[in-house]
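1. sequence below, structure please.
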Amino acid sequence: MTAASTFTFRASLGDMDPESSAYMALQPPPPATPPTPEMAREGMRRARPFNQPDLPHVAMTREYAVPGKGGTFQVRYYRGVRTFPDEALPVQVYFHGGGWVIGDLDSHDWLCRAVANAANCAVVSVDYRLAPEHRFPAAFDDAVTATQWVAAHATMLNVDPSRISVGGDSAGGNLAATVALALRDDAKVKLRAQILTYPITDLTFTYDQRFEKGVALTNGGMRDFIDHYVPGIAQRRDWRCSPLLAPSLKGLPPALVILAGFDPLYDEGEAYATRLKAEGVAVTVKHFPGQMHGFVSRPKLLPKSLDAIADITAFMAAHS
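-> Next up is the predicted model:
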């Protein structure tokens, strides 16, 4: 049984923005069988030049190795192009999307650069471990560790430890939400904001899942990702992967929730925003009714991504 929807917008395929419709028309038909993780990763790499324009210049980038529970992983550090070298910047710790299975530092390189430049901030992008090679809670553990590492190394990174936010898209939005929960009572890391772009919030499929075809992410594709990351059904109720099911959301940092109309995750994203607000968290919701899942990382073909980045920039400015 699905939960009653509180949707403010119920998308049908005829309502899709022209740019999104044109994008979907260019896509090949889905394969008869689901792609392997390796095939999906290669497909994402090949699609990158078609989805993203040339990389914007930033003041600097640098990669660091971070020791984690499962070994060392990489993070990539950016400083916005209009920032001063001696300025302790606000910083967003960013977790890329890709269903915990695909994506890497390069898949979201353009987006991290764009946010750093637009918000005059630093961004630390996290190359967390992927499933199915590393199942839950590996990605969650790396996300928490990376955020704690940024706070502990604020002087080295020349960022302000009192102005740390977390953000991410899709599976990365899930990680940002769960990191905010994990660090809610951490005296050493006081998050200023959480930016959740079409986040995954409930792995139990409690909420309506409305798209089987015609969109970038389908119900079946989402189930495949979840099966790779959290194969155990009972584990999917753990708040570390299903933040919507956490016992309490009180005391969390202000949240920006960005939702796309053509997305099987819309209902659970809106439900999370609704519950945050009900439990006293300051929430801003931005609806993009004609857009599909993943639009923010496809700026070359879907210009509405720039509007979402402007929303992120404004929210960071108000909470940093």
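
2. going by C-alpha atoms from here, please, whenever you check contacts or count neighbours.
-> Fine.

3. what comes up buried for stretch 306-313?
-> By neighbour count, with 16 or more other CA atoms under 10 Å as the criterion, the buried positions of stretch 306-313 are 306, 308, 309, 310, 311, 312, 313.

4. the spatially closest residue to residue 75 that is not a sequence neighbour: how many residues sit nearby?
-> Excluding the flanking residues, the one nearest residue 75 by CA to CA, 6 or more residues apart in numbering is residue 126, at 4.6 Å. As a burial measure, the neighbour count of residue 126 was computed by other CA atoms under 10 Å and equals 26.

5. show me the contacts for the residue lying farthest from the centre of the chain.
-> In the chain, counting by CA atoms, centre = their mean, residue 86 sits farthest out from the average C-alpha position, at 29.3 Å. Neighbouring residues of residue 86 by CA atoms under 8 Å, 6 or more residues apart in numbering: residue 158.

6. for it, give its distance to residue 157.
-> Taking CA to CA, to the nearest Å as the measure, residue 86 and residue 157 are separated by 10 Å.

7. repeat that for residue 196.
-> 24 Å.

8. what about these two, which has more around it?
-> residue 196 (28 against 20).

9. residue 102 contacts residue 37, correct?
-> Yes - counting by CA atoms under 8 Å, a contact exists between residue 102 and residue 37, whose distance comes to 7.1 Å.

10. who has more neighbours out of the two?
-> residue 102 (23 against 18).

11. residues contacting the nearest residue to residue 182 once chain neighbours are set aside?
-> By the measure of CA to CA, 6+ apart, the closest residue to residue 182 outside its immediate chain neighbours is residue 144, 7.4 Å from it. With contacts defined as CA under 8 Å, 6+ apart, the neighbours of residue 144 are 179, 182, 183.

12. before we compare anything, build this one as well:
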Amino acid sequence: MSPVCVYRLTMGVLGTVTWLTAASALGAAVFAAYLYSSLPPDVTEPRKALIVKGFMRSHFFMAWVHEKMGFGIMRPQPPPRASHPSLEVTDASFDGVRVLVYKPPAQKTATESKMAGLLWFHGGGWVIGSIDEYDGLVGRIANKTGAVVVSVEYRLAPEHKFPIPFEDCLTATQHFLQHASEYGVDPTRIGVAGDSAGGNLAAAVALRLNKDDKKKFPPLKLQALVYPALQAFDFQTPSYVRGHKFSPVVLPPNLMIVFWIKYLNNNMSLVDTFSNNGHTAALKKSRFASFVDRDFLDESVPRSTPDEDVSIDLPDDIKDILNPYFSPLMAEDADLSGLPNTYVTVCGKDILRDDGIMYAKRLEMAGVQVQLVRYPSGFHGIMSMTSEPFYFEVGKQMDQEFATFLRDHL
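-> Predicted coordinates for the structure are as follows:
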């Protein structure tokens, strides 16, 4: 090859690299500008939130490509387990359900010889997440509360759709209630808790134990729900609408709808129908619509008046959206009565904010002792972000106040 050809080839390659570099830089700048401009107003620590949002958007895109290429759900490998020198951490099986048991040193007092217990159900839209990924958070809960915490590895959708994840959590809870003494736990001091989809599962388990299994097991001491997903009836609540406008840091509306559908029937052709509330359009005057009444969020909005003559007729593949063990907000008023002491946390920049507020209001109306804690500048998932590189003061505050509630009420 002549020197001229070599020169031209070299300059061509350099030019291509230069243009690729410039295009990459421009693309990154545009992407960063989009992320920043669409951040919810007044979100906590916006620079950090921007980084988290960019990371999450990249992850969701890669997961989407992974699934479209036929490789199935992309589930990240969990990090190595944290070191818990003050805890005894044991792998176990509760009637076939894998769990991790976190047991702090026994602290006998003059009035109590046994410890409190807690079942923890992890988040992840019923599709991702694991007890290994939540090892650090659950270990902190056990250390801060002095309770024996059982982290439950329920099977995941869409391979295992509703009711399997719910039934796994129920099975593990029933087993722990029956065998609490084997772990040094007082069976009358056991609660259930979880975040996001895990909050859904905790609420569903509490409903089931309060209704169908009331005489078979000791009553739960409490339920603690962290930004829970509680209904698949109305995807046009104010917090969902706001999420469409400002694109939340972690959980966009359509992603949450995809999670609900994977948990329900895995029919992705329903995403747009659910997003526009087309799946429940015929039920606007039903009693189920009154369970997600906008009046719970804003008292200036008139209360809905259900029409008892409305026909409740849904296709078989979506009828479970009215099942309270799938959507706890669909529980009848009478079934909410008698539920245990309840703690609900919601974040102002989270599309699930209104789910938690409505549930807390309905529980209060049913005579349940409820503590609703709001974090106006927080966003979904922030309670897990209490250490570097994703450290947020609001997350640390939530983590501490959550542990304080559990320690004081278990």
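
13. re earlier: reformat the contacts of residue 144 of structure 1 as a markdown table; add secondary structure.
-> Conversion of the contacts of residue 144 of structure 1 to a markdown table gives the following (DSSP: H, G, I helix; E, B strand; the rest coil):
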| residue | secondary structure |
| --- | --- |
| 179 | helix |
| 182 | helix |
| 183 | coil |
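
14. ok, and the most crowded of those?
-> The member of the contacts of residue 144 of structure 1 surrounded by the most neighbours (other CA under 10 Å) is residue 179, with 26 neighbours in all.

15. what residue in structure 2 is paired with it?
-> For residue 179 of structure 1, the aligned position in structure 2 is occupied by residue 205, per TM-score structural alignment.

16. verify the stated contact: its match with residue 169.
-> Yes - judged on CA under 8 Å, residue 205 of structure 2 makes contact with residue 169 at a distance of 7.1 Å.

17. distance of the equivalent of residue 85 of structure 2 over in structure 1 relative to residue 116 of structure 1?
-> Taking TM-score structural alignment, residue 85 of structure 2 has residue 57 as its aligned residue in structure 1. As judged by CA to CA, residue 57 of structure 1 and residue 116 of structure 1 stand 10 Å apart.

18. which residue range of structure 1 does the helix or strand where residue 274 of structure 2 lies align onto?
-> Residue 274 of structure 2 is part of helix 271-275, with elements assigned from DSSP states H and E. Helix 271-275 of structure 2 falls opposite no residue of structure 1 when the two are matched by TM-score structural alignment.

19. gap between that helix and the chain center?
-> Distance of helix 271-275 of structure 2 from the chain centroid (CA atoms, centre = their mean, to the nearest Å) equals 20 Å.

20. what comes up buried for that helix?
-> 271, 274, 275.

21. please say which position in structure 2 residue 140 of structure 1 maps to.
-> In structure 2, the residue equivalent to residue 140 of structure 1 is residue 166, according to TM-score structural alignment.

22. which one is that match nearest to, not counting chain neighbours?
-> By the measure of CA to CA, 6+ apart, the closest residue to residue 166 of structure 2 outside its immediate chain neighbours is residue 201, 5.9 Å from it.

23. how about that neighbour, secondary structure?
-> Bear in mind the rule, three-state DSSP; under it residue 201 of structure 2 is helix.

24. which one's the longest helix in structure 2?
-> As assigned by DSSP state H, the longest helix anywhere in structure 2 is helix 3-37.

25. so after that helix, what's the next helix or strand?
-> Sequence-wise, the next helix or strand downstream of helix 3-37 of structure 2 (DSSP H and E) is helix 46-68.

26. what helices and strands are in contact with that next one?
-> Where contact means 3 or more CA pairs under 8 Å, 6 or more residues apart in numbering; DSSP states H and E, helix 46-68 of structure 2 is packed against helix 3-37.

27. try 6 Å
-> Secondary-structure packing of helix 46-68 of structure 2 (3 or more CA pairs under 6 Å, 6 or more residues apart in numbering; DSSP states H and E): no helix or strand packs against it.

28. which outside residues touch that helix?
-> Counting by CA atoms under 6 Å, 6 or more residues apart in numbering, the neighbours of helix 46-68 of structure 2 from elsewhere in the structure are 73, 74, 249, 250.

29. farthest pair in the residues you listed?
-> Farthest pair in the contacts of helix 46-68 of structure 2 (CA to CA) is 73 and 249. Separation: 21.6 Å.

30. looking at these two, which is more packed in?
-> Under the neighbour definition other CA under 10 Å, residue 73 of structure 2 and residue 249 were set side by side, and residue 249 has more, 29 against 16.

31. still on that earlier bit, among the contacts of helix 46-68 of structure 2, which ones are in strands?
-> Restricting the contacts of helix 46-68 of structure 2 to those inside strands, with DSSP state E as the criterion, leaves an empty set.

32. I'd like those residues written out as JSON lines, with distance to residue 369 of structure 2 added.
-> As requested, the contacts of helix 46-68 of structure 2 are exported to JSON lines (distance: CA to CA, whole Å):
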{"residue": "73", "distance to residue 369 of structure 2": "39"}
{"residue": "74", "distance to residue 369 of structure 2": "40"}
{"residue": "249", "distance to residue 369 of structure 2": "32"}
{"residue": "250", "distance to residue 369 of structure 2": "31"}
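
33. okay, strands next: where are they in structure 1?
-> 60-68, 71-79, 89-95, 122-126, 159-169, 191-197, 255-262, 283-292.

34. okay if I get those as CSV plus distance to residue 109 of structure 1?
-> Formatted as CSV, the entries for these read as follows, by distance: least, CA to CA, whole Å:
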stretch, distance to residue 109 of structure 1
strand 60-68, 10
strand 71-79, 9
strand 89-95, 11
strand 122-126, 8
strand 159-169, 13
strand 191-197, 16
strand 255-262, 20
strand 283-292, 20
